[in-house]
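K.L.:
Need a 3D model of the following:
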Amino acid sequence: MKKLLTSIAVIASLCLINTTAGAGDPKTITIVEHPGYFETQGDVFDIPAGKYKFVVKNWSGKDAGFVFNSGQNNVTTDKSSMKVILLKNGEESTFTLKLSKGNYTYFCPIIPTPPYPLRVK
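P.N.:
I've put the predicted structure just below:
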């Protein structure tokens, strides 16, 4: 019985260590650009505030761009943009941002795409 309780305590401790070890790791959101639209792999609505790793892939068939802004329907590309990337066809880029509560927008400034919302609760 003592051996069983010791084993349970060790397993519980290992589970706790494993859970806290990954607590600071960013969550990944993959965004793939196609001709005229984005495909998102990962939840982008009502996500919790925190650190996010974005993987942006250009599968549009031509050179493209990616702009990430704070604000709803913010389709400007200027020095207030949080991230601006230019990608050749087939390229991908990765960046990490710490997002606080609010609305965000991403879009392509080169290939016409609608503004895509990202909401942090």
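
K.L.:
hey, let's count contacts and neighbours off CA atoms from now on
P.N.:
OK.

K.L.:
so who does Gly36 touch?
P.N.:
60, 111-113 (CA atoms under 8 Å, 6 or more residues apart in numbering).

K.L.:
typo on my end, Gly90
P.N.:
57-61.

K.L.:
In this protein, what residue spans correspond to strands?
P.N.:
Taking DSSP state E to define them, one finds strands in the chain at 27-34, 37-41, 50-58, 64-70, 83-87, 92-99, 102-107, 116-120.

K.L.:
Show me what the second one is in contact with.
P.N.:
Think strand 37-41. Counting by CA under 8 Å, 6+ apart, 29-33, 113-114 sit against strand 37-41.

K.L.:
So which of those wins on neighbours?
P.N.:
Glu33 (26 neighbours; other CA atoms under 10 Å).

K.L.:
Contacts only, for the spatially closest residue to that residue that is not a sequence neighbour.
P.N.:
Excluding the flanking residues, the one nearest Glu33 by CA to CA, 6 or more residues apart in numbering is Asn58, at 4.9 Å. Applying CA under 8 Å, 6+ apart to Asn58 gives the contacts 32-34, 64, 87-92.

K.L.:
Here is the second sequence; please produce its structure so I can put it next to the first one:
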Amino acid sequence: MNRIAQLAAQLTLAAVMIAPAFGATPQTKNGVTTIHLTEYNGYFAAEETLTDLKPGDYDFVVTNKAGKFVGFNVQDQKSHELLGGFGLKPNETKTVRVKVGADGFRYRCPINVTPWYDVDMTK
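P.N.:
Below you'll find the model as predicted:
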């Protein structure tokens, strides 16, 4: 990878990591908080802010914009126990409901290799 492409990739990843801090507040309805994620080639973008979250039930609504088959896994951040996951065809959207504890959660795509996104819970 040339230096310009490498710098562009690093800036894109930095923007994706910062952007969720300015996103919408996650909505909670009937005790379930919904998080919308869009998966691209090599990264996820979150529609909502992933800060100040509390333990509880979560719906992860994931849309595949990578242009190829991808996956989604969400785990307990401390034990790495798999809480839920699935595969996604291009342009497909799926939802998984999981119970997140005080240890927080982490998510990634095991197919379209992405970094782990670690999310802490507010105590």
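
K.L.:
And the buried ones among the contacts of Gly36 of structure 1, selectable in ChimeraX?
P.N.:
Restricted to buried positions by 16 or more other CA atoms under 10 Å, the ChimeraX selection for those reads:
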select :60,111,113
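
K.L.:
how about the contacts of Gly36 of structure 1 in CSV, adding distance to Leu16 of structure 1?
P.N.:
Shown next, in CSV, are the contacts of Gly36 of structure 1 (distance: CA to CA, whole Å):
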residue, distance to Leu16 of structure 1
Ser60, 43
Ile111, 47
Pro112, 47
Thr113, 44
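
K.L.:
Between the contacts of Gly36 of structure 1, which sits nearest Gly50 of structure 1?
P.N.:
Nearest to Gly50 of structure 1 among the contacts of Gly36 of structure 1, counting by CA to CA, is Thr113 at 26.7 Å.

K.L.:
Excluding chain neighbours, what is closest to that closest one?
P.N.:
Gly36 (5.0 Å).

K.L.:
So the corresponding residue of structure 2 for that neighbour versus Asn30 of structure 2, what's the distance?
P.N.:
Aligned by TM-score structural alignment, Gly36 of structure 1 pairs with Gly42 of structure 2. Distance, Gly42 of structure 2 to Asn30 of structure 2, using CA to CA, to the nearest Å: 33 Å.

K.L.:
same thing with Lys65 of structure 2?
P.N.:
In terms of CA to CA, Lys65 of structure 2 sits 29 Å off from Asn30 of structure 2.

K.L.:
So for the two, which sits in the more crowded spot?
P.N.:
When neighbours are counted by other CA under 10 Å, Lys65 of structure 2 and Asn30 differ, and Lys65 comes out ahead with 19 against 6.

K.L.:
Can you tell me what Asp25 of structure 1 aligns to in structure 2?
P.N.:
By TM-score structural alignment, Asp25 of structure 1 lines up with Gly31.

K.L.:
quick one: its match and Asp57 touch, right?
P.N.:
Yes - with contacts counted by CA atoms under 8 Å, Gly31 of structure 2 reaches Asp57, the gap being 6.8 Å.
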